[in-house]
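Student: Dropping the sequence and predicted coords here.
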Amino acid sequence: MSVARRSVVVVTANLLAPAPGGRLELDGPARAGTGAPLQIGFDELGVPLSEVTFVVVDLETTGGSPTQCEITEVGAVKVRGGEVLGEFQTLVDPGSPVPPMITVLTGITDAMLVGAPRIGEVLPSFLEFAGFGPTTVLVAHNARFDVGFLRAAANRLDLTWPSPTIVDTVALARTVVTKDEAPNHKLGTLAALFGATTSPDHRALHDARATVDVLHGLLGRLAPLGATHLEDLATIADPVPHRRRRKSTLADGLPSSPGVYQFIGPGKEVLYVGKAVNLRRRVRSYFTAAEKRKRIGEMLDLTQEVRTIPCATDLEASVRELRLIAELDPPYNRRSRRPDRRPWIRLTDEPFPRLSIVRSVPAGTSDALGPFHSRAAAQSALEALQEAFALRRCTQRLPALARVDARACALAEMGRCGAPCTGGQSVEAYAGIVGDVRSGLTTAAGPVVTALRSRIGTLAAQQRYEEAAAERDRLRAFLVAARRAQRLRPLWRCPELVAARRAPSGGWEIVLVRYGRLAGTSTVPRGVNPMPAIEALVATGEDVPPPTSAMGAASSEETELVADWIDHPDTRLVRLAESAEPLAYPVDGAAKYPVPPTS
């Protein structure tokens, strides 16, 4: 990673900095964390409708089936900002007689088509006229019909269909034109409603001109509903309440960088926290039909404001999201809440230890497994360990010397317990089993896997499939938790780690991790030596004291995000504390064994 030294441009993102209280306004596009200019795509920035080029097309055909009928006339009008940029019109020789009924409807006769070009000449000319690009939209009245014929013709001619953004004026009319105003949404009816300068008469160019006027009339009605940009047209016809769609303006002015967003309620309370690669695009998506979750719809109706926290990298955004959810406990978030209350499995501290489910484990504990996402998962993994090891299951605390009146339980009679309660097993003999359990909790998954697989095979052979499935689920719960713990434990115990990854646009993304917690992140532009930036990040990153919990200084979800980032093939380890454990799984760890599928 060492390159020639140059002046360094670096911004260190302090994760402890207070979140801004309102919306972020940008003077111009820039990549988060660098201040470097960035060419933002139209899908990220949003194109005002006044800057969109609309190619309004209408076709006349010999029938209604694109696979069996042919085009007889193409008419198109290109407009932008209310100004006509050009028109396209031509008759097309269909290669077969025009049905009499079509002649009556359109007035196009076989004689009129003599000498007209075939569709093989017309379609390339039309595509050149249209000039479809990222800000060009194909418009038609009942677009499925016209686009179906154009696409079918392109397929027959082996031409690449450009797949432009398509707007159907019928769909738009259904959104804003009521039956009280118009009995139907036919082109002639709408043209009369909006006072079109050209009356549609089933001739392609005339109908296209009428559709232009209808389009402008519809857009005028849609603007107050939040349809002000190109990206709005793709969803404006969706069944979204107008009061919610109007709130899409809350995304105006938001940055197009990675970051965290917060939906704020009428009492300034945080309703929901999320993260996005592109803040503006993600927030706008909530106000379209793409968002179908009932609870989120309820949240959007309450929302009065959107706050954002731009981040240097997507990893920082993901971590901030987790921390804010844990800190604020927003009512409409369901994931990552109260990570400090996740259950663990550990051995009790007594002469004859047993397995127990607990809420916290002190740092340095070597006989614990977790954290689990639920108590049910912890209970399943505990039962898997009990299946593999003849550890006592009774819950009372046993003295080193058995009481005279003690009686053995049924498990002892079945040979599943050494009965230390009655003196059938000494502290020393029991300690050997405890040692095996400690290994199963931390490094050696083999004994548990072997015992459970054997039990599953026996039950399946006896056609006791439900019981076999229960044992499979216990094995799965154990392996999932053991994999996670064995993967994250080296990070939880690591005082400091620095890693770097090539950014998609060049340069480097750099992260600083201390005891499993993201302590800082920064970006370095292409062509700049990253080493001074790394030294600056280490010096200014969050000071993380040694943790008091076995889970390190962060939630397991946060450390998993960090581990995923480090495990990426493009990530390079720059610095690792001398006292750190190897970032590797144990030889007989859970990663060695496949996790059984869910039922």
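Tutor: That came through, no problem. Residues are numbered from 1 along each chain as shown.
Student: can we go C-alpha only for contacts and neighbour counts from here?
Tutor: Noted.
Student: Double-check R203 against V57; I have them as touching.
Tutor: No: R203 lies out of contact with V57 (Cα atoms under 8 Å); the separation is 11.3 Å.
Student: list the residues that contact both of those two?
Tutor: Shared contacts of R203 and V57, defined by Cα atoms under 8 Å, 6 or more residues apart in numbering, are found at G75.
Student: Could you check which of the two has the larger neighbour count?
Tutor: Just comparing R203 and V57: by other Cα atoms under 10 Å the higher neighbour count belongs to V57, 29 against 20.
Student: Is that one part of a helix or strand, or is it coil?
Tutor: Counting by DSSP: H, G, I helix; E, B strand; the rest coil, the backbone at V57 sits in strand.
Student: contacting residues for it?
Tutor: Shown in contact with V57 (Cα under 8 Å, 6+ apart): V74, G75, A76, V77, L138, V139, A140, D146, A204, L205, A208.
Student: Run a quick neighbour tally on the first one.
Tutor: Put plainly, it is V74. Neighbour number of V74 under other Cα under 10 Å is 25.
Student: Kindly provide the distance from it to R341.
Tutor: To R341, V74 is 67 Å away according to Cα to Cα, to the nearest Å.
Student: what do you get for the fifth one?
Tutor: For L138, the distance to R341 under the criterion Cα to Cα works out to 54 Å.
Student: and the two? which has more neighbours close in?
Tutor: Using other Cα under 10 Å, the more surrounded residue of L138 and R341 is L138, with 21 against 14.
Student: which ones are touching A153?
Tutor: Neighbour list for A153: I119, L123 [criterion: Cα under 8 Å, 6+ apart].
Student: Look up how far G120 lies from it.
Tutor: Separation of A153 from G120 (Cα to Cα): 8 Å.
Student: So which other helices or strands are in contact with the biggest helix by length in the chain?
Tutor: Determined from DSSP state H, the single longest helix within the chain is helix 465-492. In terms of contacts (3 or more Cα pairs under 8 Å, 6 or more residues apart in numbering; DSSP states H and E), helix 465-492 is packed against strand 368-369, helix 375-388, helix 427-442, helix 446-461, helix 556-567.
Student: Out of the ones you listed, the one nearest D43 is which?
Tutor: When these are compared by Cα to Cα, helix 556-567 sits nearest D43, at 26.6 Å.
Student: Flag every buried residue along the closest one.
Tutor: By 16 or more other Cα atoms under 10 Å, the buried positions in helix 556-567 come out as S556, E557, E558, T559, E560, L561, V562, A563, W565, I566.
Student: thinking again about what came up before, could you dump the contacts of V57 into a markdown table and include secondary structure and distance to V47?
Tutor: Converted to a markdown table, the contacts of V57 look like this (DSSP: H, G, I helix; E, B strand; the rest coil; distance: Cα to Cα, whole Å):
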| residue | secondary structure | distance to V47 |
| --- | --- | --- |
| V74 | strand | 28 |
| G75 | strand | 26 |
| A76 | strand | 23 |
| V77 | strand | 20 |
| L138 | strand | 15 |
| V139 | strand | 17 |
| A140 | strand | 20 |
| D146 | helix | 25 |
| A204 | helix | 29 |
| L205 | helix | 27 |
| A208 | helix | 24 |
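Student: ok, structure two:
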Amino acid sequence: MRLIQGTLDELGTPLSDVEFVVVDLETTGGAPGTSGITEVGAVRVRGGEVLGEFQTLVHPGVPIPPFIALLTGITDAMVREAPGIGSVLPAFLEFARGSVLVAHNAPFDVSFLKAAARQCGQPWPGFAVVDTVHLARQVVTNDEVPNRKLSSLARLFGSPTTPDHRALTDARATVHVLHGLLERVGSLGVRSLEELSTFSSRVSPAQRRKRHLAEPLPNAPGVYVFRDGRDHVLYVGTSRDIRTRVRSYFTASETRTRMAEMVGIAERVDPIVCATPLEAEVRELRLIAEHKPRYNRRSRFPERQPWVKLTVEPFPRLSIVSEVRADDATYLGPFSGRRAAEQAVDALHEVFALRQCSRRMGRRGGGGACALAEMGRCAAPCTRAADEYDHEQAVVDYAAIVAQARAAMTGDCRGLVRDLRARIGSLSDDQRFEQAAVVRDRLVAVVRAAARVQRIGSLASCAEIVAARRPTQGGWEIVLVRYGRLAGTTVSPRGSDPWPYVDALRATGEVVESPVLPSPAATPEEAEKVLRWLEADGTRLVDVQGSWSCPLHGAGYERAQLDPVSAALRTGVAGFGDRLAGVAG
């Protein structure tokens, strides 16, 4: 949004209290730094009242072109004895101190003033800026004026001053244009400087009418819940400042079509103030999972995330399942969707000759060899049942393959990654890039899943973790985690003893039942948010009941190596062959 730039009060300042300095410059040309300023004119106003005026000719340091002299009436003779910009600029900045700058076609005037500040070695104060041209384009129609020139708008709004290309005269005319424009946006509900800063004709009337929903909300961290007239949850979000964030839904800064639709339906916004940002993030996830709001796109169906299971039977195989059960099987995941789970299964089958048939098999096997067995892609235990010795050896051989697959899923995955990288490299050397890309995607899927299950599984095994971190305002944020689920948070004030707060949190925290590992007692997404908080710089562990660790040579390291490559592939940073070589290398 170009209308206003700069930092504004989060609560908004009534427009009647804002002091505007309307400024106009005359110059020798259109290029700041090359052309010079010949005149500065400014008017300071507040609440429709003129507080003061500023006007001076300026020696531009370069000759004034004849056509500029004809246009403005300012000649070289007139500015010969005028002060230079080095003297004028400090005086103008003092006149404009604490104000919001206004100009007609503000980028032009502001660019010259900034260039002058750089030339003089003067720091630019960083004024908020209102451009009356931009504002006029929002609220003045083509039926009213043929263009948005100052002279046209001055006539439209009945300015008693006619613009004549002299700085003070044009600034006075712009004052009347500004007041006419503010009156129009005021009829649309714009009352504060903050609302003016985000005003745009792109904001629908329905959005503007709903601005009152944000007014009673607190300027505090937490969760906000949009509800319709039947009390159905439409959308859940989180912010460090609930009121400021909700207000943004009624301005031009919100560009998502579905959010404009949601605002049009909303009748109420419920705030939930949270003690810490982590609590807010977790509450948001839980509310989305509980209510499944139609305008939230993420985190609505955590129960639909599949897992990959290495079964427990005489000859185990890989299977995609919907939940973790207490069956002593080995699990990998959860995955964002079935496609990712299938890629991980394919990756494991690339390296380990696990059987891929789904028929039941006893210890004696059962059935003839399949095509995969003939290709060497399956150990084919089903074919080795006739001879007693061969059968026993088949059990031993297949158990070794299963052990290797289980180790790659739960611990050391270096062999798996090495073999898949070699496969990608071989395919790339043969310029079979499409097949190499398929293997690459399988590698990424299995490594991400292994890293995820190794991290959250370890956290889920801990009956209780208490940790603390210092917020910027002092004191301690204290977090209680039980079996991977956030069981409570609190904040000890600055200067107080944190231990009573730790003891109270433990006594009052949520009672959490032990989950079926490696699944946490919370959703995997909540467990990962907790993990990110625990692993962040500045977090101190107060107490850990259990063993919180990640395996040596686990998938976490490999994921850290692969994620940048995946990001480069998504953004197209390098050539296809080079990127595959990077994965294979």
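Tutor: Ah, there it is. Model, not experiment: these values are computed from the prediction.
Student: list the buried ones in stretch 227-235 of the first structure?
Tutor: Under 16+ other Cα under 10 Å, the buried positions of stretch 227-235 of the first structure are A227, T228, H229, L230, E231, D232, L233, A234, T235.
Student: Find me the equivalent region of that stretch in the second structure.
Tutor: Mapping stretch 227-235 of the first structure onto the second structure (TM-score structural alignment) gives residues 190-198.
Student: Over to stretch 171-186 of the first structure?
Tutor: Aligned by TM-score structural alignment, stretch 171-186 of the first structure falls on residues 134-149 of the second structure.
Student: Okay, now that stretch: how far is its last residue from its first?
Tutor: Stretch 134-149 of the second structure has an end-to-end distance of 11 Å (Cα to Cα).
Student: any idea how far the match of stretch 227-235 of the first structure is from the chain center?
Tutor: 24 Å (Cα atoms, centre = their mean, to the nearest Å).
Student: Excluding covalently adjacent residues, which one is nearest to C357 of the second structure?
Tutor: In this structure, C357 of the second structure finds its nearest non-sequential neighbour in R317, 8.0 Å apart by Cα to Cα, 6 or more residues apart in numbering.
Student: burial of that neighbour, as a residue count?
Tutor: When counting by other Cα under 10 Å, one arrives at 18 neighbours for R317 of the second structure.
Student: quick one, strands of the stretch 51-200 of the first structure?
Tutor: Here the stretch 51-200 of the first structure has its strands, by DSSP state E, counting those that start in this stretch, at 53-61, 71-80, 83-91, 136-140, 165-168.
Student: Single out the most deeply packed of these.
Tutor: Most buried of those, by mean neighbour count (mean count of other Cα atoms under 10 Å): strand 53-61, with a mean of 27.
Student: which residues in the second structure does it match up with?
Tutor: On the second structure, the counterpart of strand 53-61 of the first structure by TM-score structural alignment is residues 19-27.
Student: With stretch 529-537 of the first structure instead?
Tutor: Per TM-score structural alignment, the counterpart of stretch 529-537 of the first structure in the second structure is residues 497-505.
Student: And for stretch 100-119 of the first structure?
Tutor: Matched against the second structure by TM-score structural alignment, stretch 100-119 of the first structure falls on residues 66-85.
Student: buried sites along the matching stretch?
Tutor: Counting neighbours by 16+ other Cα under 10 Å, one finds that the buried residues in stretch 66-85 of the second structure are I68, T72, I74, T75, D76, V79, A82, G84, I85.
Student: and which of those is nearest W124 of the second structure?
Tutor: Using Cα to Cα, I85 is the member of these that lies nearest W124 of the second structure, at 14.2 Å.
Student: who touches the closest one in this structure?
Tutor: If you count contacts by Cα under 8 Å, 6+ apart, I85 of the second structure has them with I37, V58, H59, P60, A116, C120.
Student: With V273 of the second structure instead?
Tutor: By Cα under 8 Å, 6+ apart, V273 of the second structure lies in contact with A220, P221, G222, V223, A280.
Student: Just the element for the fourth one, please.
Tutor: This means V223 of the second structure. Counting by DSSP states H and E, the element that carries V223 of the second structure is strand 222-227.
Student: equivalent range in the first structure for the helix or strand just after that strand?
Tutor: The element immediately downstream of strand 222-227 of the second structure (helix or strand, assigned by DSSP H and E) is strand 233-239. Using TM-score structural alignment, strand 233-239 of the second structure corresponds to residues 270-276 of the first structure.
Student: Then stretch 330-346 of the second structure?
Tutor: Under TM-score structural alignment, the match for stretch 330-346 of the second structure in the first structure covers residues 367-383.
Student: Pull out the buried positions in that stretch.
Tutor: Neighbour-count burial for stretch 367-383 of the first structure flags 367-373, 375, 377-383 (criterion: 16+ other Cα under 10 Å).
Student: and of the residues you listed, the nearest to N333 of the first structure?
Tutor: Nearest to N333 of the first structure out of these is H373 (Cα to Cα; 15.8 Å).
Student: P164 of the first structure and L127 touch, don't they?
Tutor: No: judged on Cα under 8 Å, P164 of the first structure makes no contact with L127 at a distance of 10.8 Å.
Student: more neighbours, the two?
Tutor: A count of neighbours by other Cα under 10 Å puts P164 above the other of P164 of the first structure and L127, at 15 against 12.
Student: Relative to V55 of the first structure, how far out is that one?
Tutor: Distance, P164 of the first structure to V55 of the first structure, using Cα to Cα: 10 Å.
Student: Need the overlap of contacts for those two.
Tutor: Common contacts of P164 of the first structure and V55 (Cα under 8 Å, 6+ apart): T136, V137, L138.
Student: give me every residue that touches the last one.
Tutor: Contacts were defined as Cα under 8 Å, 6+ apart; by that measure L138 of the first structure touches F54, V55, V56, V57, P164, T165, I166, V167.
Student: The second one contacts V84, correct?
Tutor: No: using Cα under 8 Å, V55 of the first structure and V84 do not qualify as a contacting pair, with a distance of 10.0 Å.
Student: show me where the stretch 151-300 of the first structure has helices.
Tutor: In the stretch 151-300 of the first structure, the helices defined using DSSP state H, counting those that start in this stretch lie at 169-176, 187-193, 204-222, 230-233, 242-245, 279-285, 294-302.
Student: Report the mean distance between the fourth one and its aligned residues in the second structure.
Tutor: After superposition onto the second structure, helix 230-233 of the first structure sits on average 2.0 Å from its aligned residues (mean Cα distance after the TM-score superposition for the first structure).
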